[in-house]
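Participant: Next come a sequence and a model predicted from it.
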Amino acid sequence: MRVEEVFHPGTLTCEASDPLAEVARKMAAEHVGALAVLDNDRIIGIISERDLVRAIAERADPQEQTALSFASRQLETATVSDDTKDAARRMLDAGIRHLPVKQGHMVIGVISMRDLLAVETWL
């Protein structure tokens, strides 16, 4: 199966300068575990629930510290034509649960480990 068959189109984002408190509110409101971090409409990282937990553990001020301060900057991505098993393997190898999905140079959505588990469970 291909990523294009299971990913979530559209990318939920935050700005690099957004305070962590706003990032957490947005994740909660949208019921997602990660947001793409943008700087002038360019994706520069991804911030996840794990990153927010790390911020809390480090006693970061959620009003003062920004998304960029705790975002993962080494960005792994998938393409719409990638095989879902390959995407899952890359996630496992990198220890991550979300991959932005690209078509050409544009990020068009996200695929999560939950999406890939659903594929394996329901097929």
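Facilitator: Great, that's in hand. Numbers count the residues shown, from 1 in each chain.

Participant: going forward, measure contacts and count neighbours with C-alpha atoms only.
Facilitator: Fine.

Participant: Report how many residues lie close to A36.
Facilitator: Applying other Cα atoms under 10 Å, we find 27 residues neighbouring A36.

Participant: next structured bit after the strand or helix carrying it?
Facilitator: Assessed by DSSP states H and E, A36 sits inside strand 34-39. Downstream of strand 34-39, the next assigned helix or strand under DSSP H and E is strand 42-48.

Participant: got the angle for that next one vs strand 34-39?
Facilitator: 150 degrees (axes from the mean of the first three to the mean of the last three Cα atoms, to 10 degrees).

Participant: about what we covered before: what's the strand holding A36 packed up against?
Facilitator: When contacts are defined as 3 or more Cα pairs under 8 Å, 6 or more residues apart in numbering; DSSP states H and E, strand 34-39 packs onto strand 13-15, helix 20-30, strand 42-48.

Participant: Check it against this one:
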Amino acid sequence: MTVLAILESKGRYIYSVEPDERLSAAVKTLAERRVGAVLVMRGTRLDGILSERDVVKVLADRGPAALDGPVHTVMTRDVVSCSQSDTVASIMEVMTLSKFRHLPVLDASERVVGLISIGDIVKWRLNEYEHEQRALHDYIKSA
């Protein structure tokens, strides 16, 4: 199974913030949208990603005053991404080994076309497992 299949089932909408936006506004976006990460974009260019972990770390290091600073001082700059043709197994491995929970999905032109979370993968795998179990059950019943 590929990333494309997940995007087609969940949708391609992403939440993003500008690099110069105040961190407090980005945190509000995370909370209102009930997401664990937002992409940091300048126009259509991906500059970074801001996750809940980034926010927790900066608050622990700098305290509440960090919320007045710009997102670009807190975001993760070296963003690992995937393509629509990557397999679910390969991105699960990347996420597990790298210990992060969100992967931007880029097309061949390096344009952002979606965002995959570990939650999306778990949901997909559970649905796939349930489908296999039903098929096996139906097969055994008909034998």
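Facilitator: Yes, it's here. Being a predicted model, the structure only gives us computed values, none of them experimental.

Participant: Overlay them and tell me the TM-score.
Facilitator: The TM-score (TM-score structural alignment, normalised by the length of structure 1) is 0.92; 123 aligned residues with a Cα RMSD of 1.3 Å.

Participant: re the thing from before, and the helices and strands packed on strand 34-39 of structure 1 as TSV, adding mean neighbour count?
Facilitator: Converted to TSV, those look like this (neighbours: other Cα atoms under 10 Å):
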stretch	mean neighbour count
strand 13-15	21
helix 20-30	17
strand 42-48	21
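
Participant: can you list these in JSON lines and add distance to T121 of structure 1?
Facilitator: Compiled in JSON lines, those are given as follows (distance: least, Cα to Cα, whole Å):
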{"stretch": "strand 13-15", "distance to T121 of structure 1": "29"}
{"stretch": "helix 20-30", "distance to T121 of structure 1": "24"}
{"stretch": "strand 42-48", "distance to T121 of structure 1": "24"}
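
Participant: who wins for proximity to Q65 of structure 1 among those?
Facilitator: helix 20-30 (6.0 Å; Cα to Cα).

Participant: tell me, that closest one lands on which residues of structure 2?
Facilitator: Taken onto structure 2 by TM-score structural alignment, helix 20-30 of structure 1 occupies residues 23-33 there.

Participant: ok, and the closest non-adjacent residue to the most centrally placed residue in structure 2?
Facilitator: With distances taken as Cα atoms, centre = their mean, H102 lies nearest the centre of structure 2, 2.8 Å away. Residue nearest to H102 of structure 2 in three dimensions, not counting chain neighbours: S117, with 4.4 Å by Cα to Cα, 6 or more residues apart in numbering.

Participant: ok so, going back, any figure for the gap between the residue nearest to the centre of structure 2 and H137 of structure 2?
Facilitator: As judged by Cα to Cα, to the nearest Å, H102 of structure 2 and H137 of structure 2 stand 34 Å apart.

Participant: Now do E32 of structure 2 against L50 of structure 2, distance only.
Facilitator: Taken as Cα to Cα, the span from E32 of structure 2 to L50 of structure 2 is 15 Å.

Participant: burial measure for G119 of structure 2, as a count.
Facilitator: Neighbours around G119 of structure 2, by other Cα under 10 Å: 11.

Participant: That one matches what in structure 1?
Facilitator: Mapped onto structure 1 by TM-score structural alignment, G119 of structure 2 lines up with R114.

Participant: Where does its match sit: helix, strand or coil?
Facilitator: Secondary structure assignment for R114 of structure 1 (DSSP: H, G, I helix; E, B strand; the rest coil): helix.

Participant: Quick check: closest non-adjacent residue to it.
Facilitator: Nearest one to R114 of structure 1, counting by Cα to Cα, 6+ apart, is R97 at 7.9 Å.

Participant: Need the counterpart of that neighbour in structure 2.
Facilitator: Under TM-score structural alignment, R97 of structure 1 pairs with R101 in structure 2.
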